[in-house]
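**Student:** A structural model of the following input is requested.
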Amino acid sequence: MVLRQEAHGDQQGGHVGVRTGTGGVRMPTAIAVTSPELVLPSPDRHTPTAAVLQSAVQSPKTYSLDEALTEMHALIEYHGYVIVLCPASAPDSVRHRLHAIRSVLESDRIALVRSELPPLGLSVLALQLRQLSICDFSPGVLACAARLLSHYIYAGALLGSVAKLDRVPVTLRSHAKSWVPGAQFAVLATPRPELVKVSGGGDALLRGPGFSTKLLYATGQLAPDWVLGELAPAWNVQGSADVPLPGESARWWATGKLVEFAAAIPDISVLYQLVSSVRREDCHWCGLELIGDRCAFCAAPMNTAAESAVRALPRGAT
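**Tutor:** Here you go, the predicted structure:
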């Protein structure tokens, strides 16, 4: 059984709070994103939305560093901790500004999590973290869970051309076939890159997940017929839903002729069990809990016997 804490609305702001074991209410760890297009609708009234960082959306010329610091400080004050999901494909200026904000605030309560997921896949990851934020996971475990959950998101696209695609290995033969009128390719970016030709008698199967998933798809300049008629049944998905195409998708996939898709675990109880099954450690540097081999907040590697004498900072110190 999932040990899920009770969530309820904040009467003044409409925010979701989490009832603690002592009868008080705490706000869940904030999940922040760098674009409003990375915010999928909440599946229920308990799941909080994501914070869209204006410091990443707006130009530094129109959104000053002072405003960016105020924005982040307000999130920390309200939520306690902030997990920022930043696509690896984001411009250097965005990443530099996020690091500058954390540096100036001198806070150990901001986790900057870079992800190689395609735009729709990253939206799904943000949604899963939002769902788990109202459970009894500590901020450190929740931030580290981003890497774990990424391995269970099958993110790809149906493309009309792979001639300029550089996110996934493409053979010279596939490049040549891209110039054939009507050619279509199914590409899987994560968890393992794969490319197959699905038009002209090509192999239409991508290796799918071996667990129950829900399929989200976003239509660009191609029809979703193959995704719904071939891919969804082959992957045995438990439902599908159409969502708006992220504006970054065409650049990420190097073509506007696409249908982006992502299959992932939709059930919060399964997500909870998945994260709970991983051994937890205390970070030897900042004191937060972590899963995996590295702390998502301070980036320190997992403690080893040689480092056991290093004293951790007080947990939650800023």
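
**Student:** rest of the way, CA atoms for contacts and neighbours
**Tutor:** OK.

**Student:** contact partners of the helix or strand hosting residue 215?
**Tutor:** Element membership for residue 215 (DSSP states H and E) is strand 214-219. Strand 214-219 is touched from outside by 120, 224, 232, 237-246, 258-266, with contacts defined as Cα atoms under 8 Å, 6 or more residues apart in numbering.

**Student:** now the helices for the chain?
**Tutor:** With DSSP state H applied, the chain shows helices at 54-57, 65-79, 92-105, 119-132, 139-150, 172-177, 225-226, 232-235, 249-253, 268-276, listed in chain order.

**Student:** could those go into CSV alongside mean neighbour count and distance to residue 157?
**Tutor:** Output for those, formatted as CSV (neighbours: other Cα atoms under 10 Å; distance: least, Cα to Cα, whole Å):
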stretch, mean neighbour count, distance to residue 157
helix 54-57, 19, 25
helix 65-79, 16, 34
helix 92-105, 15, 25
helix 119-132, 25, 10
helix 139-150, 23, 17
helix 172-177, 13, 15
helix 225-226, 14, 11
helix 232-235, 17, 13
helix 249-253, 18, 8
helix 268-276, 16, 24
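
**Student:** please give me the structure for this one as well, since I'd like to look at both together:
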Amino acid sequence: MPTAIAVTSADLVLPAPDRHTPGAAVLHPPGQLDLEGALAGTSALLERHGHLVAVVPSWLPRATVQRLHTVRAILETDRIALLGIDLPPLGTALLVRQLRQLSVCDFSPGVLACAARLLSHYIYAGALLGSVAKLDRVPVGLKAHARSWSPGAQFAVLAHPAPHLAKLGTAGAHGGGGALPAGPEFATHLTFARGQLTSDWVAAELAPAWQVQGVMENPLPADSPGWWGTPKLVEFAAGIPDLSVLYQLVASVRREECRWCGLELIGDRCGFCAAPLHAPPPSATPASTARSRP
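**Tutor:** Sure, this is the predicted structure:
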């Protein structure tokens, strides 16, 4: 069985792009499942799949994160990877789908876990917002805050990989002097989700400007309004859709062996035990301390 990919909410599981891509397990928060049930469910996943890679978004409540670490500690296993991901909700869901695609390939669990950090660099995540008054994830200037109170104001915001914010005119970015956020320079597929904002800007203007290969609409994740600071939004995320390209991207990185747990890794840190690839250098002894020694 392929390595299990897990999420903390069912709305982070996008439809599979093909019949070969498996789904994702949902690790329910404390309010929905008691500790005994969480232990039983996680044990069953490990029994069936061998290893578990869980995506842990940065916006999760503290109690949910503590539950994940408690389950791993009680089970006393090194076969659970808890991957901290700092992407908007729809971008996180897109990354999860890419990991699901790669889970059926011949990558070891350690390489698959480390691939999350690599793939996140190639995800473009943003939103069309009706207000940026409560947006704290992207730098917002005083003028943008003031313009948020204008009737019908709309803002094109890119949160990842580089922050970007522009106010759109009534005819979109081209009519209001705002600049479209710079898009990816590689082939992508665009996924978007509507909140309480009525606009076709993402599909009608952003998608053609970014020259995406395809566009798909999905329901808005429940945590998106909180992440963006407003329910008046259309969230979007663009990423590499082709499994062969994702495979080559990960396979091209040199593999190492974790000096702590022995699993394979790519990059500079193990996805399972979080140990760095190289041991930190010994701290230098202050000269004054060295002179005072006999």
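
**Student:** Nearest to residue 40 of the first structure, out of the helices of the first structure?
**Tutor:** For the helices of the first structure, proximity to residue 40 of the first structure was assessed by Cα to Cα; helix 119-132 is nearest, at 6.4 Å.

**Student:** Other residues contacting that closest one?
**Tutor:** Residues outside helix 119-132 of the first structure that contact it (Cα under 8 Å, 6+ apart) are 30-31, 33, 37-40, 42, 47-50, 85, 87, 115, 142, 145-146, 149-150, 153-155, 218, 245-246, 248-249, 252, 260-262, 264, 266, 268, 271-272.

**Student:** What of stretch 88-108 of the first structure?
**Tutor:** 55-56, 65, 68-69, 72-73, 86, 110, 112, 114-116, 252, 286, 297-298, 316-318.

**Student:** so that stretch corresponds to what in the second structure?
**Tutor:** Stretch 88-108 of the first structure corresponds to residues 58-78 in the second structure, going by TM-score structural alignment.

**Student:** before we move on, back to that, which of the contacts of strand 214-219 of the first structure count as buried?
**Tutor:** Among the contacts of strand 214-219 of the first structure, those classed as buried by neighbour count (16 or more other Cα atoms under 10 Å) are 120, 224, 232, 237, 240, 245-246, 258-266.

**Student:** Show me which of the residues you listed is closest to residue 190 of the first structure.
**Tutor:** The closest of these, once distances to residue 190 of the first structure are taken by Cα to Cα, is residue 262, at 9.4 Å.

**Student:** Spatially nearest residue to the alignment partner in the second structure of the closest one, not counting backbone neighbours?
**Tutor:** Matched by TM-score structural alignment, residue 262 of the first structure corresponds to residue 237 in the second structure. Of all residues not flanking residue 237 of the second structure in the chain, residue 125 sits nearest, at 4.3 Å (Cα to Cα, 6 or more residues apart in numbering).

**Student:** How about the contacts made by that neighbour?
**Tutor:** Per Cα under 8 Å, 6+ apart, neighbours of residue 125 of the second structure: 87-88, 90-91, 158-161, 235-238.

**Student:** can those residues go into CSV with extra columns for distance to residue 76 of the second structure?
**Tutor:** Shown next, in CSV, are the contacts of residue 125 of the second structure (distance: Cα to Cα, whole Å):
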residue, distance to residue 76 of the second structure
87, 29
88, 31
90, 32
91, 31
158, 40
159, 37
160, 35
161, 36
235, 39
236, 39
237, 36
238, 37
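
**Student:** contacting residues around residue 47 of the second structure?
**Tutor:** Going by Cα under 8 Å, 6+ apart, residue 47 of the second structure touches no other residue.
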